[in-house]
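Trainee: model this:
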Amino acid sequence: MIATITKERLTKFQPLIALFIMCIAISLLSENFLTVDNGWNILRQISINICISVGMTLVILTKGIDLSVGSILAFAGAVGAGLLKFGIDIPSEGINIGFTLLGGILAAILVGGILGWFNGFAITKFKAPAFVVTLAMLTMARGFTMLYTGGFPINGLSESFGFIGTGWFLGVPFPVWITLVVVLLAVFMTNKTAAGRYIYAIGGNENAALLSGINTKRVKIIVYTISGITAAIGGLMLTSRLDSAQPNAGLSYELDAIAAVVIGGTSLSGGKGTILGTVLGALIIGVLNNGLVLLNVSPFWQQVVKGAVILLAVIMDKTNKE
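Mentor: Predicted coordinates for the structure are as follows:
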C-alpha cells in the first residue's frame, strides 16, 4: 500500500523533478542560464507553445489529436496581418474596408475557430479518424496561407500590433500575460464547469459518457474549436513578435505542442491530465531548447534530443499504467 502511494506521488511529480534536475545541470554548464534576462526570454519563447498546447490538451483529453495547429497558426496570423495592413479590397466598387487592431485580432481568432470547428465537425459527423482529418487540415490551411500571402511574407505591421509580441506590461512581457489568461480560462473550464467534466468523461469512456446523456459530438466540436482559437492566438503573438506574417510559420509546432502535453503527464489514451501539467511540459521543452542553444549544441542534435525526451515521456506514461 505504502509502495503504491509512493509510486503515485513520484509519478505525479516526475515532470517537476525532471525540470529541477535539468535546470541544475544547465546552470552548472552555462553561467548565462540562471539570469533574469534569460528567464524572461524562456517565458516569452514558450508563450506561443503554451497557448497551442492548452488547446491540444483538451483535444487529447477526449482521446483525440490535432495535427493542424501549426498550419492554422500560420493562416490566422497571415489573415490578421493582411487585414491590418491591406484591409479588404472590393475593386468592382472601388472600396477598401480597413480594419482596426481589434478588428484584425478578432478576424484572426475567428479564422482559427472556424478551421478548428471544421475539424471537430468532420470528425464527429463522418466518424473519421482525428489523425486523418487534422492531417488534411494541416495541408489545407498551409495551402490557404500560401494563397492568401502569395508565398511572400507580410511585413511592416503597426507598432500597436507589435506590442502583442514584444511589449512589456507591469514589468512582464505582454505575451506572458496573454498566455496566463489563456491558461487560467482553461484551468477554470476543466476544473469548474460541466464542459470540463464532460471532456474527462469522454476521454475515460466515450460509450459510458454517451449513455449517461453527454452530447459527445458537441463536446468534441467545442474542444477542436478551442484548439483552433488557441492556435490563432499563438499565430498573432508569433506574427507580432516577428513583425511579419511568414507563409511557412508554425512548421512542426504541432509536434512541440503534443510533446508539451505528453511530457506534462496527459495520457494519449485520454481522460487523464491537467492544464498545469501541460504548462510544466512546455516549460521543460523551453528550458531544454534554451539550454542546448546556450551550450552551442548543433540544431540537428537538438532535434534528436527533443525526440528522445518525447519518446521517454511516452514510455513512462505506458509504464505507469501497468
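
Trainee: Please count neighbours and contacts with C-alpha atoms only from this point.
Mentor: OK.

Trainee: Show me which residues of the helix or strand containing Ile72 are buried.
Mentor: Assigned by DSSP states H and E, Ile72 belongs to helix 69-86. Within helix 69-86, the residues scored as buried using 16 or more other CA atoms under 10 Å are 69-85.

Trainee: All the strands of the protein, in order from the start?
Mentor: Assigned by DSSP state E, the strands in the chain fall at 88-90, 95-97, 154-155, 168-169, 172-173, 244-245.

Trainee: which one of those strands lies closest to Lys321?
Mentor: strand 172-173 (39.1 Å; CA to CA).

Trainee: what's that closest one packed up against?
Mentor: helix 36-61 (3 or more CA pairs under 8 Å, 6 or more residues apart in numbering; DSSP states H and E).

Trainee: in the helix it packs on, what's buried?
Mentor: 42-61.

Trainee: what angle separates that helix from helix 69-86?
Mentor: 120 degrees (axes from the mean of the first three to the mean of the last three CA atoms, to 10 degrees).

Trainee: and helix 36-61, what other elements does it pack with?
Mentor: Using 3+ CA pairs under 8 Å, 6+ apart, helix 36-61 is in contact with strand 172-173, helix 174-192, helix 194-204, helix 216-242, helix 253-263, helix 275-294.

Trainee: let's see 6 Å
Mentor: helix 174-192, helix 216-242, helix 253-263 (3 or more CA pairs under 6 Å, 6 or more residues apart in numbering; DSSP states H and E).

Trainee: so the longest one versus helix 194-204, what angle?
Mentor: Just to be clear, that refers to helix 216-242. 110 degrees.

Trainee: could you give the angle of helix 216-242 to helix 253-263?
Mentor: 120 degrees.

Trainee: Helix 216-242: which residues count as buried?
Mentor: Buried, per 16+ other CA under 10 Å, within helix 216-242: 216-217, 219-241.

Trainee: Stretch 259-279 too?
Mentor: Buried residues in stretch 259-279 (16+ other CA under 10 Å): 259-268, 270-279.

Trainee: next one: stretch 15-29
Mentor: 15-16, 19, 22-23, 26.

Trainee: now, which of those lie within helices?
Mentor: The members of these that map onto helices under DSSP state H are 15-16, 19, 22-23, 26.

Trainee: of all these, which comes closest to Ala128?
Mentor: Pro15 (33.3 Å).

Trainee: quick one more, to check against the first:
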Amino acid sequence: MDKLKSVIIKFKSLIGLLALCVIISIITPRFLNVNNLLNVLTQVSVNAVIAIGMSYVILTGGIDLSVGSILAITGAISASIIVKSNSVFLAIIAAIIIGALIGAFNGIIVSKGKIQPFIVTLAAMTIFRGVTYVYTNGTPISGLGRDFTFIGNAKVIGIPFPVVITLIVFLIAYYIINETRFGRYVYALGGNEDSTRLSGINTDRIKMIVYIVSGIAAAISGIIVTSRIGSASPNAGSGYELDAIAAVVLGGTSLSGGEGSITGTIIGAMIIGVLNNGLNLMNVSPFYQSIVKGLVILLAVLIDKRNKK
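Mentor: Below is the predicted model:
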C-alpha cells in the first residue's frame, strides 16, 4: 500500500493529466480529434517554452514575473527587423540577445542588489511593457513575410513547427539540468543557498545564468507568437507569466526551490493547455475558465504541501 502511494505521489502530475484527458474526452468526444490534439500541442508550446525557463529560476528559489513583457518586446523587435530588412536570421538573433540582456539585468539586480526576485521582476515587467509601448507607439507591427510566419505556422512531418521547437528546447534544458555540473548547482542553490555558497560555489553567477535562461526562453516564445499571429502586438504576453508559474507548480516543482523537474513542467503546461481546450470545447465562459484554472492550481499546491508534510 505504501509503495502504491509513493508511486502515485511521484507521478501525480502525469496521473492528473491522464485523468483530465479521460474526463474531457468523455464529456466532449471532439477532444480526441487529431486536429484538435495538434492544436492543443501548438497552443501549449508557447507556455511550455516560457515555463521551462521559469523552472530554472524557481528551482533556485526565485521567480520571474517579467517573461510576458520580454515576450512582447522581443516579438516587437524581431517584427520590426523583418519589416526593415526581411532577415529572419537577424530577427531571431536580435530577439534572443535582447531576451538574454533583460534576463541578465534581472539576475544582476537580484544577485548583486540582494533584492527579492518578486520585486525585481515585477519592476522589470512594468518597465519593459512600457518600453514595448514606446517602441511600437502602441500599435501592432504587421506586414511580416512568409519566411518568418513559417516558424509559427508550418508543419514538419505533420507536426506543428512550434511543437518541434518546444521539443528541442526541452531536450536541451533537460540535459543541462540533469547531466551537467551547472544543473546540480541549480538544485543545490534552491535547496540551501548558504550551504551552497560555503561550498565554494558562486551563487550569484548561478542566479544570473538562470535569469538569462528565462529571458532567452521568453524571447523564443516571443518569436513563436509573433510568427504565428503574423504581427507583433504591444499587449502580447500579458498574463503569460502566471500560466508559466502555474505550469511549473502543477508539474511538481516547489516554489521554495530545490525540488522539481523539467519533465514535470512540460506535463504541467499540458494540464493547463488541455484544461483550456476542454473548457472551450464545452463552451464554458472565459470568466468561469479563470475561476476553474485558479482552483486547479490552488488544489495542486495544497496537495503538494500535504504530501511534503
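
Trainee: that older thread, what's the closest of the strands of the first structure to Glu8 of the first structure?
Mentor: strand 172-173 (35.5 Å).

Trainee: after superposition, how close is that closest one to the second structure?
Mentor: Following superposition, strand 172-173 of the first structure is found to deviate from the second structure by 0.7 Å on average (mean CA distance after the TM-score superposition for the first structure).

Trainee: about what we covered before: got the ones in helices among the buried residues of stretch 15-29 of the first structure as a markdown table, with distance to Gly143 of the first structure columns?
Mentor: Shown next, in a markdown table, are those (distance: CA to CA, whole Å):
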| residue | distance to Gly143 of the first structure |
| --- | --- |
| Pro15 | 37 |
| Leu16 | 39 |
| Leu19 | 38 |
| Met22 | 39 |
| Cys23 | 40 |
| Ile26 | 40 |
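
Trainee: Which residue in the second structure occupies the aligned position of Thr319 of the first structure?
Mentor: Using TM-score structural alignment as the criterion, Thr319 of the first structure maps onto Arg306 of the second structure.

Trainee: circling back: make TSV out of the helices and strands packed on helix 36-61 of the first structure and add distance to Glu206 of the first structure.
Mentor: As requested, these are exported to TSV (distance: least, CA to CA, whole Å):
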stretch	distance to Glu206 of the first structure
helix 174-192	17
helix 216-242	7
helix 253-263	21
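
Trainee: Could you find the counterpart of Thr149 of the first structure in the second structure?
Mentor: Checking TM-score structural alignment: Thr149 of the first structure goes with Thr136.

Trainee: and that match, how far is that from Phe128 of the second structure?
Mentor: 12 Å (CA to CA, to the nearest Å).

Trainee: Neighbour count: these two, which is higher?
Mentor: The neighbour comparison of Thr136 of the second structure against Phe128 (other CA atoms under 10 Å) goes to Phe128, with 21 against 18.

Trainee: residues contacting that one?
Mentor: Ser69 (CA atoms under 6 Å, 6 or more residues apart in numbering).

Trainee: can you tell me how far the match of Thr149 of the first structure sits from Ala236 of the second structure?
Mentor: For Thr136 of the second structure, the distance to Ala236 of the second structure (CA to CA) stands at 12 Å.

Trainee: Ile81 of the second structure now?
Mentor: Plainly put, Ile81 of the second structure is 17 Å away from Ala236 of the second structure if you go by CA to CA.

Trainee: Could you do Ala244 of the second structure as well?
Mentor: 15 Å.

Trainee: Those two - which one has more neighbours?
Mentor: Ala244 (29 against 23).

Trainee: any idea what the more buried one aligns with in the first structure?
Mentor: Under TM-score structural alignment, Ala244 of the second structure pairs with Ala257 in the first structure.

Trainee: Verify the stated contact: that match with Ser53.
Mentor: Yes. Using CA atoms under 6 Å, Ala257 of the first structure is in contact with Ser53, at 4.6 Å.

Trainee: Spatially central residue for the first structure, please.
Mentor: Geometric centre of the first structure, nearest residue: Ile52, 1.1 Å, by CA atoms, centre = their mean.

Trainee: Is it in contact with Ala232, as I believe?
Mentor: No. The pair Ile52 of the first structure and Ala232 fails to qualify as a contact (CA under 6 Å) at a distance of 8.4 Å.

Trainee: where's Asn202 of the second structure relative to Leu20 of the second structure, distance?
Mentor: 42 Å.

Trainee: Could you do Asn235 of the second structure as well?
Mentor: The value you get for Asn235 of the second structure to Leu20 of the second structure, if CA to CA is used, is 31 Å.

Trainee: Give me the number of neighbouring residues for Phe152 of the first structure.
Mentor: 14.

Trainee: Now do it against Gln302 of the first structure, distance only.
Mentor: 29 Å.

Trainee: Quick one: neighbours of the aligned residue in the second structure for Leu288 of the first structure, just the number.
Mentor: Aligned against the second structure by TM-score structural alignment, Leu288 of the first structure finds its counterpart in Leu275. Residues lying near Leu275 of the second structure (other CA under 10 Å) number 21.

Trainee: Over to Ala209 of the first structure?
Mentor: Counted with other CA under 10 Å, Ala209 of the first structure comes out at 18.

Trainee: Which residues are in contact with the alignment partner in the second structure of it?
Mentor: With TM-score structural alignment as the matching criterion, the partner of Ala209 of the first structure in the second structure is Thr196. By CA under 6 Å, 6+ apart, the contact list for Thr196 of the second structure reads Leu189.

Trainee: Please repeat the previous calculation with a cut-off of 10 Å.
Mentor: 185-190, 202-203 (CA atoms under 10 Å, 6 or more residues apart in numbering).
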